[in-house]
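**Q** Model the structure of this input:
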Amino acid sequence: MKFETLKSIILLILICFSLLLTVGLWNYQPITDEVGKENENLVEETTIGGEEVKMSSLIAPSQFVFHRNGNHYSFEDGKDREETYKIMKNWTLFNIHTVENRVVPEAARMMEVIFPTNIPAQAIKNIFSLGEQDFAPSSGEFKRIFFSINENGGVDVFFKPESEDAIAYGASLRSENIYQLEELIATTEGVNKQVMFTGDGDKRIFLPSNSVEVSWHILDTTTIPIVPLKNTLFEDPSIVKDIPAPRVEQRLTDSLSNLEVMEGGRRMVFSELLSKPSPQTAMSSYEVLEKSISFINAHQGWTDTFRIGELSTANTSITYHMYQKHLPVLASEGNIHTIMVDYQNGLEKRYARPLVRLEPSINKSEGPYSLSSGNKIIALINESRKYNIKLIEDIEIGYKLVKQSGGYGGYSLIPRWFILENGSWKEVEESFVHEGGMTGAMGTN
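**A** Next up, the predicted model:
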């Protein structure tokens, strides 16, 4: 064989080999492409389909009380309370200052705004417009705001704390907002006369003097997926394992944290098992409030209407209560009516929330409930051995969620009287009188 012919054959072989390598490269899909797709899905699945909200919508009054010449009035319908709060948030305050006198004002015309828990004074700027005043207090709190019309026609504003040790603040209301306040205090439509329960003499709890009629409702549920919560709560979701455990439907863990699904898949609790090394960090109530909102916003966790219910600086914890039909839900089977976040050293230590979203039922069932008058509730408290008057913090009408019978999956939303005693809401079972057909709708208690 001639040398030239041999070179031609070798060249042809090399060309064929090159073509085979080219075709192979074209058809090759590296494993990293699949990993990339998994990572993309991981990034996408970190929200649970709720909303992101601002602090001003989570801080809301539980009651407006209008004082006129020694008589007290409050709204019949919670919707009017919410509309009034929208009006109030557009008011402008000025001359905010600390005050020493903590005595409740005794003005002939006054509006009292009551919140369900102590609110940090730093949140005043999240509720009102402050004009050009730079207000950044380091401490202080309030549970009531008094708007008193003084003898000169101006309005004195007093932010009253529950604790005698907390810093209290006063302010004035801009003149352009005074007319709206006067109209609210004078209103006679849509309000009920109130009776004040003083308890041991230190309380100001207002209840309707006559019986109250509130509707019950049926609600359906939609399940909230657990995968986005796993992706957002664990530092590295790829190492999380599903380990069977007693008394829970599912337990996800990475050996440092647990995510447990319970109550038939209707509630979850995420908790840190080991404290991460970090310096001891004290948190103010405002920091707990602000940090918890950002934490829940990060995965769009506001799947129903929630508002602040309890805020504890001592325990660095916060609880948000669900609201339905403009009233708080204060009890539920499976405890699906609250979102709770506990902090330790500035980090989320425990996070508990419902895994269902409540929606109006296609059945559209509802009917009237007649609840006892405030006078009857006060008499019951005074006569009963069940309640310790010194421990009573509040008395309120709210809803109880009761699971529908027969595996339907929905809930009955039933109005009841509740008493807040030593930090816990307790249903006043003796107080309600049922009027209207609701046979079979309530499920089992």
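
**Q** Please make it C-alpha for all contacts and neighbour counts, starting now.
**A** Noted.

**Q** who touches the spatially most central residue of the chain in this structure?
**A** What sits nearest the mean C-alpha location of the chain, by Cα atoms, centre = their mean, is residue 320, with 2.7 Å. The neighbourhood of residue 320, defined by Cα atoms under 8 Å, 6 or more residues apart in numbering, consists of 306-310, 338-340.

**Q** Could you dump these into JSON lines and include distance to residue 65?
**A** Shown next, in JSON lines, are the contacts of residue 320 (distance: Cα to Cα, whole Å):
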{"residue": "306", "distance to residue 65": "22"}
{"residue": "307", "distance to residue 65": "20"}
{"residue": "308", "distance to residue 65": "20"}
{"residue": "309", "distance to residue 65": "19"}
{"residue": "310", "distance to residue 65": "21"}
{"residue": "338", "distance to residue 65": "26"}
{"residue": "339", "distance to residue 65": "28"}
{"residue": "340", "distance to residue 65": "29"}
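
**Q** hang on, the earlier thing: a strand runs through the residue nearest to the centre of the chain, doesn't it?
**A** Yes. Under DSSP: H, G, I helix; E, B strand; the rest coil, residue 320 sits within a strand.

**Q** Tell me the spatial nearest neighbour of residue 370, not counting adjacent residues.
**A** Counting by Cα to Cα, 6 or more residues apart in numbering, residue 370 lies nearest to residue 213, which is 4.4 Å off, once chain neighbours are set aside.

**Q** here's the other one to compare against:
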Amino acid sequence: MVMNIELFKSILLALLVVLSGVLTWNVWSYQPDYVIIERTETVDISIAAEKDIQDLVKPNRILVHNGEEVYGTPSDIEINQLIDMMKGWTLFNVRNISSEVSEEEFKNLVHGPDRVEILFPTETPFETYREVLRFEDSNLPSATFDRIVVQLDEREGDTLNIYFVLYEDRIVHEAKVSDSVMVQFNREVIQPASQEFQRYFSYDAGGQRTLFLPSQSTNAIQYKYWMNFYDPGQFQDALFSDPSLVNRNPLGPNGNEEQYIDGSSLMKVDLVNRMLNYVNPSSETEIGAIPSDLIQKSRRFVNEHEGWTDDYRLFSINPEEQQITYRIHEQGHPVFNNEGIAQIDQEWGETRIYKYDRSFMGLDVRLPSQTETKALPTGDAVISNLEKQPNFDPALLEDVIIGYHMTRDIENSILYTLEPMWYYKYKGSWQQVPIEGGGNPVGLE
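**A** Below is the predicted model:
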């Protein structure tokens, strides 16, 4: 009996050893069944490029008041060099001194001798330009300016005064900078101005505004470009929250228009003029915007689909209506077009885009063989032509600049000409300066 029990124990122990080995092997060799998870396909909504503030918010002219003479330039090269220099400055003690400046003092502060005016095409918020210039102050004024004035003859100890001016409203903010910056400023801006810039003359526009124009004829280059066309479907993916819900329908008798709609938003595409107009009616609002917020969200919105197809720059802003316009520039000059293809227009709701109007093409290949130099009239001739217009009121003349008129070639729809000509802003609208005997100017906005 004892033998049977011992035999049973031996057999049981052997079985346990074998079972343990089997279990160990299973543990070592076990491979779970993995469930293959398909990666959700992401839609690439990148169209062209992103932009920084310093690319979008730029001055459009420099005026150097050297004694009684005034020299100016709209040159991109000169403006970029100046701003790059000023990026190295540290500005401090920014304060509003508007109440301390009389009208006579204001004109002398801005246009007097021994100062440099840096002009912007529209009002620019301090908070926005903090991304370009270095401000020591942590809290900047919630204000805007449309020109910076460097006053060369006004020093206080070892500091120099810089003024940020909102011209029409006569608002002046003063800032300080170390006068050590003037060594380079004198060498690279003031001294070369009389040789490298054009001589300008002043024009008193109704007493409240002084404009400066070139005294001599200006040579400008006319360009021709092959255009690059972007698929409107890329904007569909960028603008609609769920592109799969969008219905695309042809419009017009010849199918020259298309309509994209998802039940709440609408995008119309003009295939002839290569324009698209997007609207989201649910975002409409009557609430105004803070200028810096409007610039920031408008830039971020286009950056999200990398929609900067050309050298677009901030050209006008209306915070009360939440409207903002970026315009193509060529060699530092704004480009105009009767159909609006040279600009990006945005109108915002409280938190979302309400309207978005733009072209879906861009300047692609410049044709060197098609470029030619054109001599534009002097500033005197421009003013003379304007003053001959019926009912012209100098007090309503806001600005005069050289720009480019963009037109499509009659025989080749992908070829566009950029023709230099004079433009003027009158009662808030930009128009071509009429040529002597050439009829009425063409309104553009």
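
**Q** and residue 413 of the second structure, what helix or strand is that in?
**A** Residue 413 of the second structure belongs to no helix or strand when assigned by DSSP states H and E.

**Q** how close does it get to residue 429 of the second structure?
**A** 28 Å (Cα to Cα, to the nearest Å).

**Q** With residue 261 of the second structure instead?
**A** Taken as Cα to Cα, the span from residue 261 of the second structure to residue 429 of the second structure is 33 Å.

**Q** Please say which of the two ends up with more neighbours.
**A** residue 261 (20 against 12; other Cα atoms under 10 Å).

**Q** so what corresponds to that one in the first structure?
**A** Counting by TM-score structural alignment, residue 261 of the second structure corresponds to residue 253 in the first structure.

**Q** How many residues are close by residue 25 of the first structure?
**A** Neighbour tally, residue 25 of the first structure, other Cα under 10 Å: 9.

**Q** aligned partner of residue 70 of the second structure in the first structure?
**A** Aligned by TM-score structural alignment, residue 70 of the second structure pairs with residue 72 of the first structure.

**Q** Skip the chain neighbours and tell me the closest residue to the equivalent of the residue nearest to the centre of the first structure over in the second structure.
**A** Using TM-score structural alignment as the criterion, residue 320 of the first structure maps onto residue 326 of the second structure. Leaving aside its chain neighbours, residue 326 of the second structure sits nearest to residue 314 (4.4 Å; criterion: Cα to Cα, 6+ apart).

**Q** isn't there a strand covering that neighbour?
**A** Yes. The assignment for residue 314 of the second structure by three-state DSSP puts it in a strand.

**Q** which element is residue 317 of the second structure on?
**A** Residue-wise, residue 317 of the second structure maps onto strand 312-318 under DSSP H and E.

**Q** That strand against the first structure, how far on average?
**A** Taken over the aligned residues, the distance from strand 312-318 of the second structure to the first structure averages 0.5 Å (mean Cα distance after the TM-score superposition for the first structure).

**Q** Give me the contact list for that strand.
**A** 55-58, 121-123, 291, 323-329, 343.

**Q** which two in those are spaced the farthest apart?
**A** Greatest spatial distance among the contacts of strand 312-318 of the second structure (Cα to Cα): 291 and 329, at 22.0 Å.

**Q** Which one's more surrounded, these two?
**A** Neighbours were counted for residue 291 of the second structure and for residue 329 using other Cα under 10 Å; residue 291 has more, 24 against 21.

**Q** quick one: what's aligned to that one in the first structure?
**A** By TM-score structural alignment, residue 291 of the second structure lines up with residue 285.

**Q** That match: what's it in contact with?
**A** 119-120, 311-313, 316.

**Q** let's see 10 Å
**A** For residue 285 of the first structure, the contact set (Cα atoms under 10 Å, 6 or more residues apart in numbering) comprises 118-123, 139-141, 291, 311-318.
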